[in-house]
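>>> Structure here, sequence nowhere to be found:
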């Protein structure tokens, strides 16, 4: 008890005696120290409130030191008021010594922050950065408008090209039928007149038939290619359950023109809920391509599948002559073939049509082949959920 009295009361004369207990002078110091104490107390409370709300502030540690420093400074003024009527100078000195230590620590910490403070952008720097950002945003907006314009033009051009392909393939059918009929009339007239044509002329007549059939096939494929983008409007009526085992077997039997060819299913294929027509087109053209370009009268076409997150990865392989890697991209292009048209019948559109369909449904197609090592086509086909998403996206464009 005596120790506490010694610390807080002390044996020294109170500070008021130095003021000679003059009321004006005494209350001048007391009121000033009171206001300083209240101000110094409110400052750290405000800083603590800011630190609590913004714990991400870079200067949170230095602010904590400022809180301690200002609070201790306020206590020194509160003790000064106490010592007006008491002589607790040991206690006052102890608080001042603690305040001195905190003050020195704060000064050192603040000195170490000089590089970080120098790195803080000035108002001019911020205004310059904002101006640059606004200019970039204007440039991006301009580029976005150009892209939207180009996109609109591209969509319009694609629609016009698709319409042109449809009209051309449809309207050219009529004169082609006329040419075919005229060629038939010529052969019938020659037969009725019992005229024996030279072998070369007969070959030319057969060549005309072959070219007519090729042109007809080209127009059919062109028409089908132009219809790839015309997906049905009602997904609920178009989507259906497809057993890929039955689908591939039926298509193979349909396109197989060589009795010694066989279809092999490495594993049972899945039953999927999808749009049947485009999937049928893909398998039919892959089978037709494998059989048509095979260098032997017998061969095997193998179909297997691997399930992925949102896709089925189908692989159609054959044991044919294969294609060198340099030509893999070429054979997927429109109207491209690696053999003369008189050697292998085809329009050069089958693989291009496959690529367009698969790309339309958000998938990829890859070729794995080399000369003399057969050929494998791997393509992704979307599962039901993704089919609906792609369908919805396509119909809104």
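Yep, it's here. All figures in this text were calculated on a predicted structure; none of them were measured in a lab. Numbering: from 1, shown residues only.
>>> Please count neighbours and contacts with C-alpha atoms only from this point.
Fine.
>>> ok, and for the helix or strand hosting residue 48, which residues are buried?
If you go by DSSP states H and E, residue 48 is part of helix 23-53. Within helix 23-53, the residues that qualify as buried are 26-27, 29-30, 33-34, 36-37, 40-44, 47-48, 51, counting by 16 or more other Cα atoms under 10 Å.
>>> Below is structure B, check it against A:
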């Protein structure tokens, strides 16, 4: 019929434009090449992920090893601090009694203690008292790791002043604390 011929005639350009077997083969080759590239990229990505995983495990192993070493070193330091401070306290306590013994001896022999010597004896008492506090603090530090206590609220300004007093400020120097401390 004329109508069928007219419809076919209108669709003819579209029918002629349909790809033939050569175009299909070319497109198939392009798709196969793209699939191959993607598979290579996926394989390379998997290799990179495997390497990243291996390096990550190696780093985690190193961190665990170093953490164990650090923990052992800290435990050894705590043991040393405890033993050292404990062993130093006995001779220090003996030294702390020397100024009073000297006073008693001097009073028995001479009736009194020279003022200059008294100043020196008091300084011995002050310094041995400081040493005793340091050893007590060292013992406390060594026990912290054993007791699980880790936090203490302190007054920073008081601690700074105490540290300055323990260290001794040279004559002519002054330590100033400016501003509010946390």
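It's in. Computed from a predicted model, the values in this text were never measured in an experiment.
>>> follow-up on the earlier one: so how far is whichever helix or strand comes after the helix holding residue 48 of the first structure off the chain centroid?
Per DSSP H and E, the first helix or strand lying C-terminal to helix 23-53 of the first structure is helix 60-85. On the basis of Cα atoms, centre = their mean, to the nearest Å, helix 60-85 of the first structure is displaced by 58 Å from the centre of the chain it belongs to.
>>> List the buried residues of helix 60-85 of the first structure.
60, 62-63, 65-84.
>>> Kindly report the same for stretch 299-311 of the first structure.
For stretch 299-311 of the first structure, burial by neighbour count (16+ other Cα under 10 Å) applies to 299, 300, 301, 302, 303, 304, 305, 311.
>>> What of stretch 222-229 of the first structure?
For stretch 222-229 of the first structure, the neighbour count (16+ other Cα under 10 Å) marks 222, 223, 224, 225, 226, 228, 229 as buried.
>>> and the residues you listed as CSV, adding distance to residue 394 of the first structure and secondary structure?
What follows is these, written out as CSV (distance: Cα to Cα, whole Å; DSSP: H, G, I helix; E, B strand; the rest coil):
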residue, distance to residue 394 of the first structure, secondary structure
222, 21, helix
223, 20, helix
224, 18, helix
225, 17, helix
226, 15, helix
228, 12, coil
229, 9, coil
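>>> between these, which is nearest residue 104 of the first structure?
residue 229 (76.8 Å; Cα to Cα).
>>> Could you identify the helix or strand that succeeds the helix or strand hosting residue 120 of the second structure?
In this assignment (DSSP H and E), residue 120 of the second structure forms part of helix 115-147. Remark: after helix 115-147 of the second structure, the chain's next helix or strand is helix 156-167, criterion DSSP H and E.
>>> which helices and strands sit right next to that following helix?
Of the remaining helices and strands, none touches helix 156-167 of the second structure by 3 or more Cα pairs under 8 Å, 6 or more residues apart in numbering; DSSP states H and E.
>>> From the chain's centroid, how far away is that helix?
How far helix 156-167 of the second structure lies from its chain's middle: 25 Å, per Cα atoms, centre = their mean.
>>> Show me which helix runs longest in the second structure.
helix 21-110 (DSSP state H).
>>> Who are the packing partners of it?
Contacts defined by 3+ Cα pairs under 8 Å, 6+ apart place helix 21-110 of the second structure against helix 115-147.
>>> angle of the helix it packs on against helix 21-110?
Relative orientation of helix 115-147 of the second structure and helix 21-110, computed by axes from the mean of the first three to the mean of the last three Cα atoms, to 10 degrees: 150 degrees.
>>> can you give me the angle helix 115-147 of the second structure makes with helix 156-167?
Going by the same axes, to 10 degrees, helix 115-147 of the second structure makes 130 degrees with helix 156-167.
>>> what's the closest of the buried residues of helix 23-53 of the first structure to residue 213 of the first structure?
Residue 213 of the first structure lies nearest to residue 51 out of the buried residues of helix 23-53 of the first structure, by Cα to Cα, at 84.0 Å.
>>> wait, the closest one sits on residue 60?
Yes - applying Cα atoms under 8 Å, one finds residue 51 of the first structure in contact with residue 60, separated by 6.5 Å.
>>> what's the helix holding residue 48 of the first structure aligned against in the second structure?
Counting by TM-score structural alignment, helix 23-53 of the first structure falls onto no part of the second structure.
>>> which other helices and strands contact that helix?
If you count contacts as 3+ Cα pairs under 8 Å, 6+ apart, helix 23-53 of the first structure packs onto helix 60-85.
>>> Using TSV, lay out the buried residues of stretch 222-229 of the first structure together with distance to residue 197 of the first structure.
What follows is these, written out as TSV (distance: Cα to Cα, whole Å):
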residue	distance to residue 197 of the first structure
222	36
223	37
224	39
225	40
226	42
228	45
229	48
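>>> and which of those is nearest to residue 171 of the first structure?
For these, the minimum distance to residue 171 of the first structure (Cα to Cα) is 10.6 Å, reached by residue 223.
>>> List the contacts of the closest one.
Residues near residue 223 of the first structure by Cα atoms under 8 Å, 6 or more residues apart in numbering: 165, 166, 169, 170.
>>> Roughly how far does it sit from residue 168 of the first structure?
From residue 223 of the first structure over to residue 168 of the first structure the distance is 8 Å, taken as Cα to Cα, to the nearest Å.
>>> what does residue 182 of the first structure give?
Distance, residue 182 of the first structure to residue 168 of the first structure, by Cα to Cα: 21 Å.
>>> and if you look at residue 63 of the first structure?
Distance of residue 63 of the first structure to residue 168 of the first structure, given as Cα to Cα: 79 Å.
>>> ok, now residue 384 of the first structure?
Separation of residue 384 of the first structure from residue 168 of the first structure (Cα to Cα) stands at 35 Å.
>>> now residue 194 of the first structure
From residue 194 of the first structure to residue 168 of the first structure the distance is 39 Å (Cα to Cα).
>>> Show me which of those two is the more surrounded one.
Neighbours were counted for residue 194 of the first structure and for residue 168 using other Cα atoms under 10 Å; residue 168 has more, 14 against 9.
>>> what lines up against that one once you look at the second structure?
Aligning on TM-score structural alignment places residue 168 of the first structure opposite residue 84 in the second structure.
>>> tell me, how many neighbours does residue 142 of the first structure end up with?
Look at residue 142 of the first structure: counted by other Cα under 10 Å, it has 12 neighbours.
>>> er, residue 313 of the first structure I mean
Using other Cα under 10 Å, residue 313 of the first structure has 18 neighbouring residues.
>>> Look up which helix or strand it falls in, please.
strand 311-318.
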